[in-house]
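Novice: Provided below are the primary sequence and the corresponding predicted coordinates.
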Amino acid sequence: MGSPSPPSLPRPLASAEAMEPARDAPLESGGAEALLGELEALVQDVVRASSWWERHGVDCAILALSLFALPAGFLCLRSENVLVFALGVTILGVCHYTLTVKGSHLAIHGALTESKRWSKIWALFFVEVCTAFTAEYGRYGHVKMHHGYTNVLGLGDSSTWRLPFLNRYVYMFLAPFLIPIITPLVAVERLRKVELRAALRTFGLILLGLYSHYWLLLNVSGFKSPGSALACMLLTRSLLAHPYLHVNIFQHIGLPMFSQDKKPRRIHMMSLGVLNLPRLPVLDWAFGHSIISCHVEHHLFPQLSDNMCLKVKPVVSQFLHEKQLPYNEDSYLARFWLFLSRYEELMVQAPPITELVGLQ
């Protein structure tokens, strides 16, 4: 059976006018700064009117529930009933991604708490213990580079996720299974570039997280052999690896790319180079709104929690539409077929630089 024909590009991507500045929007740097300042004032009004529960509590509660659900997942794996065992795998898999993706993402942005000390502690826990990666490089690669140079070629263009030596089917369907294995290996390789004290701390916390998972499978879930326990670790840690990999490319690659010396001002960079996916319940819970349906809002205001990104979404979307700036949105399925059909262009060949006359 032939594969379905790919859907047409969303209007902000296919339309030539979308690659040009809006006629009525201020184009000089001062105008762009004024636009961003106006939007920041509107968003700050919403933040100031929000309670602690809205700003931080909702997301902290989701992370706490994920931690509290872990014992149930490990105990379900003791059962010989296939459905109960599958429930245990699902619980552990969803909790793993909630702690590693949502928790790590919020922690490195300092969005879980207003305390810098606690932000650092949570970053160590979620990034190093839970995710088996290094907090320093997570913060550098994501916050400083990806957010600081969103869609700037060679800096923040999501090229980490481009593996041009793989064909489209291997990349989209098989490569995600390797993420749980590659992640700690990359982390250990990066430890050579940090000071010894930090390297020993990170290595110890990564070992603590991995060994705790392995020990619980042997001693609580009742696995009889190391091999079966390791296989279950891989299964639970790769449960949502496919959407995790896909989302990381769907929301930036294929959108306008910029050169370092001609990148547009921040509000234009984020409105042009970031895309929102629709609300997806499981991914909203495990990855967070700021990664799924509020990615534009997150890139404009990265220190907001997932819940606050969702709350300011109507303000941001209305503002960008009123100022005739792009507000990119597309479905998961549409982006999936787009990447599958245009894989060579988007993921193998070097993406073209978008020229935005007047926006620099």
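Specialist: Sure, I can see it.

Novice: Please count neighbours and contacts with C-alpha atoms only from this point.
Specialist: Will do.

Novice: burial measure for the nearest residue to Pro302 once chain neighbours are set aside, as a count.
Specialist: Nearest non-adjacent residue to Pro302, counting by C-alpha to C-alpha, 6 or more residues apart in numbering: His109, 6.6 Å away. If you count neighbours by other C-alpha atoms under 10 Å, His109 ends up with 19.

Novice: swap in Pro243?
Specialist: Pro243: 17 neighbours (other C-alpha under 10 Å).

Novice: can I assume it sits in a helix?
Specialist: Yes. With DSSP: H, G, I helix; E, B strand; the rest coil as the criterion, Pro243 is assigned to a helix.

Novice: how near is it to Thr150?
Specialist: Pro243 is 21 Å from Thr150, where distance means C-alpha to C-alpha, to the nearest Å.

Novice: related to what we said a few turns ago, wait, doesn't the residue nearest to Pro302 sit right on His142?
Specialist: No. Counting by C-alpha atoms under 8 Å, His142 is not a contact partner of His109; they are 9.1 Å apart.

Novice: From Ser29, how far off is the nearest residue to Val129 once chain neighbours are set aside?
Specialist: Leaving out its chain neighbours, the residue that sits closest to Val129 by C-alpha to C-alpha, 6+ apart is Gly209, at 4.5 Å. The spacing between Gly209 and Ser29, counted by C-alpha to C-alpha, is 47 Å.

Novice: repeat for Val296
Specialist: 21 Å.

Novice: got it, and Trp215?
Specialist: From Trp215 to Ser29 the distance is 56 Å (C-alpha to C-alpha).

Novice: ditto for Leu320
Specialist: According to C-alpha to C-alpha, Leu320 stands 17 Å off from Ser29.

Novice: Ok, His295 next?
Specialist: 24 Å.

Novice: how near is His56 to Ala64?
Specialist: 12 Å.

Novice: Give me the more crowded residue out of the two.
Specialist: Between His56 and Ala64, His56 has the larger neighbour count (other C-alpha under 10 Å), namely 21 against 12.

Novice: Helix, strand, or coil at that one?
Specialist: helix.

Novice: what's near enough to touch it?
Specialist: Contacts for His56 (C-alpha atoms under 8 Å, 6 or more residues apart in numbering) come out as Ala111, Leu112, Thr113, Ser305, Asn307.

Novice: for comparison:
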Amino acid sequence: MEKERTAGKGPPGGPEAAMSELSCLVRAQIRSSSWWDRYGADWLGLCTGLALLLPGVWLLQAGGVLGALSGCLCLGITHTLLAVKGAHLASHGALAQSQPWRKLCSLFFIEVCGMLPVERGVATHVKLHHGHTNILGLGDSSTWRMPFLSRFLYLFIAPLSLPIITPFVCLGYLRGERLTLALRTVCLASLGFIAHYWMLRWVAGLQSPIYVLACMFVSRNICSLPLIHINIFQHIGLPMFSPESRPPRLVQMAHAVLNLSGCSILDWVFGHGLVSCHVEHHLFPSLSDNMCRQIKPLVSTFLKSKGLPYQEDSYGSRLRLFYDNYDDLMIHAPPITELVGVQ
């Protein structure tokens, strides 16, 4: 495999000392922050999603193509806020301080709304992706690679299958799990699906079961394209490391994570930690989205002062990069990066 060598120097005093220094600065800011900053702002964002249920149902009741599309848009935003933003925060324990509330949040957002088992979701995302970000064969976002698809199909068509394949992914995760955990996940995931169906069928008054399922499919697909895009844009195409020669954590995250700038709507529905503050999220994954936004100036200034990159790019720029370089980025094996002077 080709090796890409990147010359550079580690931060003065060593990466471990720099990470410790940054952690102290962030902890001080957290201590000075209110409950609203740490948790409240994100709960308000999640509640705005629930508030969109009412206009969504009303628009579907109004009938017509415009009403149906507008209603599905409202319900789609609600679903994304709960099943993506809520599930992501819950997987990191970032929605509450007490363990019982964290567990309850995980069960609701990940299993009821997201239709995925909590234990496997946490293991795959928190322990694997965060623990081994851009380490080849471990946390290199290989889940989203489909080399048999053309660039157009992969970027613009395949993501629309997410509502269909998610239940099968869930069942695949449950193979080998304890019976009690598997039954719990099946019951809670079914509860979320049935509640969605019931709301459209009996509250919105949609008569045809096929029409109800079509509305469910469309609403759950509203944000599928940007969801897949941000999952690959922020890591693939950045330096990749071998498991045997991985850099220190601060250096690894500075080189292997990118923020997407100028995406206010995506920031709202997916959360700052998944979009414009992804670097901060990977450095301090237990923080809420709002706290990631609060520490962003601190982290940016600190990394630059230590001679480390602070990577940001726009959604449009990354989309063009991936479309133009699809074969190199998504089909061919990425080269290993060696940060000379840091290892």
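Specialist: The structure has been received and is ready for your questions. Since the structure is predicted, the reported quantities are computational estimates derived from the model, not experimental observations.

Novice: where does the TM-score land?
Specialist: Between these two chains, after superposing, the TM-score reads 0.96 (TM-score structural alignment, normalised by the length of the second structure); 340 aligned residues with a C-alpha RMSD of 1.4 Å.

Novice: Where do the strands of the stretch 251-360 of the first structure begin and end?
Specialist: 275-276, 328-329 (DSSP state E, counting those that start in this stretch).

Novice: For Val296 and Ser29 of the first structure, work out which one has more neighbours and name it.
Specialist: Per other C-alpha under 10 Å, whichever of Val296 of the first structure and Ser29 has more neighbours is Val296, with 28 against 15.

Novice: Now which residue in the second structure aligns to the more buried one?
Specialist: Structural alignment (TM-score structural alignment) places Val296 of the first structure against Val279 in the second structure.

Novice: does that match really touch His255, like I thought?
Specialist: No. Contact between Val279 of the second structure and His255 fails when scored by C-alpha under 8 Å: they sit 9.5 Å apart.

Novice: any shared contact partners between these two?
Specialist: Common neighbours of Val279 of the second structure and His255 (C-alpha under 8 Å, 6+ apart) are Tyr310, Gln311.

Novice: Leu255 of the first structure corresponds to which position in the second structure?
Specialist: Under TM-score structural alignment, Leu255 of the first structure pairs with Leu238 in the second structure.

Novice: Test my guess that its match contacts Met253.
Specialist: No. Applying C-alpha under 8 Å, one finds Leu238 of the second structure not in contact with Met253, separated by 10.5 Å.

Novice: Comparing these two, which residue is more hemmed in?
Specialist: The residue with more neighbours, out of Leu238 of the second structure and Met253, is Met253; 27 against 17, by other C-alpha under 10 Å.

Novice: show me what contacts the more buried one?
Specialist: Neighbour list for Met253 of the second structure: Thr133, Val279, His282, Leu283 [criterion: C-alpha under 8 Å, 6+ apart].

Novice: ok, those residues in the first structure: which stay?
Specialist: Checking the contacts of Met253 of the second structure against the first structure (both residues aligned by TM-score structural alignment, their matches' C-alpha atoms under 8 Å), the contacts still present are Thr133, Val279, His282, Leu283.

Novice: Can I have the buried ones of those as a ChimeraX selection?
Specialist: A single ChimeraX command suffices to select whichever of those are buried according to 16 or more other C-alpha atoms under 10 Å:
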select :133,279,282,283
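
Novice: any idea where the helices of the stretch 51-200 of the second structure begin and end?
Specialist: Here the stretch 51-200 of the second structure has its helices, by DSSP state H, counting those that start in this stretch, at 53-62, 64-80, 87-91, 99-106, 118-122, 151-152, 162-174, 179-198.

Novice: same for the fifth one, what does it pack against?
Specialist: Packed against helix 118-122 of the second structure by the contact rule (3 or more C-alpha pairs under 8 Å, 6 or more residues apart in numbering; DSSP states H and E) you find helix 87-91.

Novice: Report the mean deviation for the helix it packs on after fitting onto the first structure.
Specialist: Here the mean offset of helix 87-91 of the second structure against the first structure after fitting is 0.4 Å, by mean C-alpha distance after the TM-score superposition for the first structure.

Novice: helices or strands up against that helix?
Specialist: helix 99-106, helix 118-122.

Novice: Need the nearest residue in space to Ser288 of the second structure, chain neighbours excluded.
Specialist: Ala94 (4.9 Å).

Novice: ditto for Ile230 of the second structure
Specialist: Per C-alpha to C-alpha, 6+ apart, closest to Ile230 of the second structure is Val275, 7.1 Å.

Novice: closest to Gly341 of the second structure out of the helices of the stretch 51-200 of the second structure?
Specialist: Shortest distance between Gly341 of the second structure and these, using C-alpha to C-alpha, is found for helix 118-122: 33.9 Å.

Novice: Pick the most buried one from the helices and strands packed on helix 87-91 of the second structure.
Specialist: helix 118-122 (a mean of 19; mean count of other C-alpha atoms under 10 Å).

Novice: In the first structure, point out the residues matching it.
Specialist: Residue span in the first structure matched to helix 118-122 of the second structure, by TM-score structural alignment: 135-139.

Novice: repeat for stretch 309-320 of the second structure
Specialist: Going by TM-score structural alignment: stretch 309-320 of the second structure matches residues 326-337.

Novice: Same question for that stretch: list its buried residues.
Specialist: Of the residues in stretch 326-337 of the first structure, those buried (16+ other C-alpha under 10 Å) are Pro326, Tyr327, Asn328, Glu329, Asp330, Ser331, Tyr332, Ala334, Arg335, Phe336, Trp337.

Novice: Then stretch 200-217 of the first structure?
Specialist: In stretch 200-217 of the first structure, the ones that count as buried by 16+ other C-alpha under 10 Å are Thr202, Phe203, Leu205, Ile206, Leu207, Leu208, Gly209, Leu210, His213, Tyr214, Leu216, Leu217.

Novice: matching residues in the second structure for it?
Specialist: So in the second structure, the equivalent range for stretch 200-217 of the first structure is 183-200, judged by TM-score structural alignment.

Novice: So what's the residue count around Pro226 of the first structure?
Specialist: With other C-alpha under 10 Å as criterion, Pro226 of the first structure counts 13.

Novice: That one -> the second structure?
Specialist: So Pro226 of the first structure corresponds to Pro209, using TM-score structural alignment.

Novice: Setting aside sequence neighbours, what's the nearest residue to that match?
Specialist: Arg201 (7.4 Å).
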